[in-house]
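Colleague: Here's a sequence, model it:
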Amino acid sequence: MSRTLVIGDIHGGFRALQQVLERAEVTPDDLLIFLGDYVDGWSESSQIIKFLIELSEKQKCIFIKGNHDVWCEDWLAFEQGPGIWLANGGKSTVDSYTDYSSEELDLHLEFFQRMKHYYVDDQNRLFIHAGYSSMHGPEKEVYSSNYRWDRTLWETAVAMDKKLEKNSLLYPKRLLLYKEIFIGHTPTLYIGSRVPTNKGNIWNMDTGAAFTGALSIMDIDTNEFWQSDPLPSLYPHEKGRNG
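Modeller: Below you'll find the predicted structure:
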């Protein structure tokens, strides 16, 4: 039976990605939805992109673009990146591309350019890296950068009174637009959770793989999830984005 599996922020942790795909027993029949931030942090960013390109040739995958992916895309296109990017994991990404040919770099650039801003499935479930601020949904967003940077959607869900009913006048209109929303970008570690976390109708899949957490993959129909080992244990001689 085919499944729809959603994967949180990877941040250069190729070993973690291999673990979760194995632990979830992923098959070519499964649809894989990646929520972005494939690069920056641990040392194997370019290897992840190479693997994902090859994986997408074997089974259906949907790749959402994260803020770190935009930085990497710009670097691949213009051969320069902002200091803030280099200081937030970008240097490890640049280092991982040391031995790549110009043809391989172009192939990876095209992969980033094809990524989606967001995706809505046939059950009205939204998949987006960060969020959106428009009460009319991401398609009405004035600033497309919100797809990759917005934290207010998640902050709203976290701050909501659990007793608030959906028919209440005070229930956030942004959350009523979709059956469920799947995001990354803001680590669940910030609220003391190391597993995929549900608030309102939002599932946050960023379980801190860039830092001290694990990478997570979840079956969106059953909410069963699998996790890698914590990333520091997979890369014991590295700091990820902790350093």
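Colleague: rest of the way, CA atoms for contacts and neighbours
Modeller: OK.
Colleague: Tally up the residues packed near Thr98, please.
Modeller: The number of residues packed around Thr98, counting by other Cα atoms under 10 Å, is 9.
Colleague: how far away is it from Glu54?
Modeller: From Thr98 over to Glu54 the distance is 20 Å, taken as Cα to Cα, to the nearest Å.
Colleague: Likewise for Asn198?
Modeller: 32 Å.
Colleague: can you check Ile181 too?
Modeller: Counting by Cα to Cα, the separation of Ile181 from Glu54 is 28 Å.
Colleague: So for the two, which residue has more residues nearby?
Modeller: For Ile181 versus Glu54, the count of surrounding residues by other Cα under 10 Å is larger for Ile181: 23 against 11.
Colleague: this one as well, want them side by side:
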Amino acid sequence: MATFAIGDIHGCWTALETLLEQVPIQEDDLVITLGDYVDRGPESARVLDWVMNQSANERFIALRGNHELMMLAASKAQMNPEHWLACGGSETLTSYQQTSQRRIPNIKDISPQHLDFIKYDLRPYHETETHIFVHAYVYEDAALDDQDESALYWERFDLIRPHKSGKKVICGHTAQRSGLPANRQHAVCIDTWVYGDGWLTCLEVESGQYWQANQKRKHRSDWLEV
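Modeller: Predicted coordinates:
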């Protein structure tokens, strides 16, 4: 039984579909997605449909990212929608317009089922005997239940320190524009900028092997650098 983590998808369905064709995931393997399913890429609605469907499987764990929080807050008028639109929300609205009768994208087009899924079903983190999975970051001296939202969803990977549990942290959020995962030994960031000119990454955490695909349907595989 292996554990696979998939980094920030950001509405890039073509890259996700290509990636899943390459990764040798078996029925009893654990798959963890690290959040940021929406914004910036062209098919956020389709990506969220996939995440929702996969979440019916107990061997699939879906975490929440900061872009899901922004999308939810904008839809509930808890933040200025223009801020979300400027952070990639405009592409997300366009992806929902495909199933709407409106000629102009509207925040009311967002699926209520998707909003409920983001609010109630996505998780802030997941922990195994050896690893911590989180969207963005964990403060080194705080238990997971005591982490605040600024760490879990917003802090950058740059200054991450070893967690007091001794477990390795697997996260996304901080785009690695090199297209390669960042390996600090005690923490690995697998947001590899798929919505830009980078790749979508899936990491097998036990072995350190990873697979990547991009929006041009190219794919490749390598191992974490030590």
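Colleague: Do a quick rundown of the strands in the first structure.
Modeller: 4-7, 31-34, 61-63, 118-120, 125-128, 180-183, 197-199, 202-204, 216-219, 225-227 (DSSP state E).
Colleague: Could you report the separation of the residue sitting nearest the centre point of the second structure from Gly65 of the second structure?
Modeller: The residue lying closest to the centre of the second structure (Cα atoms, centre = their mean) is Gly35, at 2.7 Å. Computed with Cα to Cα, the distance linking Gly35 of the second structure and Gly65 of the second structure is 4 Å.
Colleague: Please apply the same query to Thr192 of the second structure.
Modeller: As for Thr192 of the second structure, its distance to Gly65 of the second structure is 15 Å (criterion: Cα to Cα).
Colleague: Equivalent analysis for Tyr195 of the second structure, please.
Modeller: Summarising the geometry, the distance separating Tyr195 of the second structure from Gly65 of the second structure, computed by Cα to Cα, is 15 Å.
Colleague: And those two? Which one has more around it.
Modeller: Neighbour count, other Cα under 10 Å: between Tyr195 of the second structure and Gly65, Gly65 has more, with 28 against 21.
Colleague: circling back to that earlier point, wait, the residue nearest to the centre of the second structure sits on Leu69?
Modeller: No: in terms of Cα atoms under 8 Å, Gly35 of the second structure does not count as a neighbour of Leu69; the distance is 10.1 Å.
Colleague: Tell me the buried residues in stretch 48-55 of the second structure?
Modeller: In terms of neighbour count (16 or more other Cα atoms under 10 Å), stretch 48-55 of the second structure has its buried residues at Leu48, Val51, Met52, Ser55.
Colleague: Could you check how far that stretch is from the centre of its chain?
Modeller: Between the mean C-alpha location of stretch 48-55 of the second structure and the chain-wide mean there is a distance of 13 Å, by Cα atoms, centre = their mean, to the nearest Å.
Colleague: picking up where we left off before, tell me the two of the buried residues of stretch 48-55 of the second structure that are most distant?
Modeller: When these are compared pair by pair using Cα to Cα, the two farthest from each other are Leu48 and Ser55, 10.5 Å apart.
Colleague: can you tell me which residues contact Ser95 of the second structure?
Modeller: Applying Cα atoms under 8 Å, 6 or more residues apart in numbering to Ser95 of the second structure gives the contacts Pro42, Glu43, Ser44, Ala45, Arg46.
Colleague: whoops, Gln47 of the first structure was the one
Modeller: For Gln47 of the first structure, the residues meeting the contact criterion (Cα under 8 Å, 6+ apart) are Phe14, Ser96.
Colleague: What's the local residue count around the residue lying closest to Val6 of the first structure once chain neighbours are set aside?
Modeller: Spatial nearest neighbour of Val6 of the first structure, excluding adjacent residues (Cα to Cα, 6 or more residues apart in numbering): Ile33 at 4.7 Å. Neighbour count for Ile33 of the first structure, taken as other Cα under 10 Å: 21.
Colleague: do the same with Thr156 of the first structure
Modeller: In terms of burial, Thr156 of the first structure registers 15 neighbours under the definition other Cα under 10 Å.
Colleague: What's it aligned with over in the second structure?
Modeller: Applying TM-score structural alignment, one finds that Thr156 of the first structure aligns to Leu159 in the second structure.
Colleague: quick one: the helices in the first structure?
Modeller: Under the criterion DSSP state H, helices of the first structure are mapped to 14-23, 45-55, 67-78, 83-85, 91-96, 102-114, 146-149, 152-159, 231-234.
Colleague: for the residue nearest to the centre of the second structure, what are its contacts?
Modeller: Gly35 of the second structure sits in contact with Gly7, Asp8, Ile9, Ala62, Leu63, Arg64, Gly65, Asn66, Glu68, His135, Gly172, where contact means Cα under 8 Å, 6+ apart.
Colleague: Quick one: map it onto the first structure.
Modeller: In the first structure, the position corresponding to Gly35 of the second structure is occupied by Gly36, as judged by TM-score structural alignment.
Colleague: what's the nearest residue to that match if we skip its chain neighbours?
Modeller: The spatially closest residue to Gly36 of the first structure, leaving aside those adjacent along the chain, is Gly66, at 4.4 Å (Cα to Cα, 6+ apart).
Colleague: Contacts only, for the one you found.
Modeller: Applying Cα under 8 Å, 6+ apart as the definition, the contact partners of Gly66 of the first structure turn out to be Leu35, Gly36, Asp37, Tyr38, His129, Ala130, Tyr147, Arg148, His185.
Colleague: Next: Arg59 of the second structure.
Modeller: When the contact criterion is Cα under 8 Å, 6+ apart, the partners of Arg59 of the second structure are Asp28, Asp29, Leu30, Val31.
Colleague: and of those, the nearest to Lys108 of the second structure?
Modeller: Val31 (31.5 Å).
Colleague: quick one: that closest one and Asp116 of the second structure, what's the gap?
Modeller: Separation of Val31 of the second structure from Asp116 of the second structure (Cα to Cα) stands at 22 Å.
Colleague: Which one's more surrounded, the two?
Modeller: Neighbour totals were compared for Val31 of the second structure and Asp116, and Val31 leads with 25 against 12 (other Cα under 10 Å).
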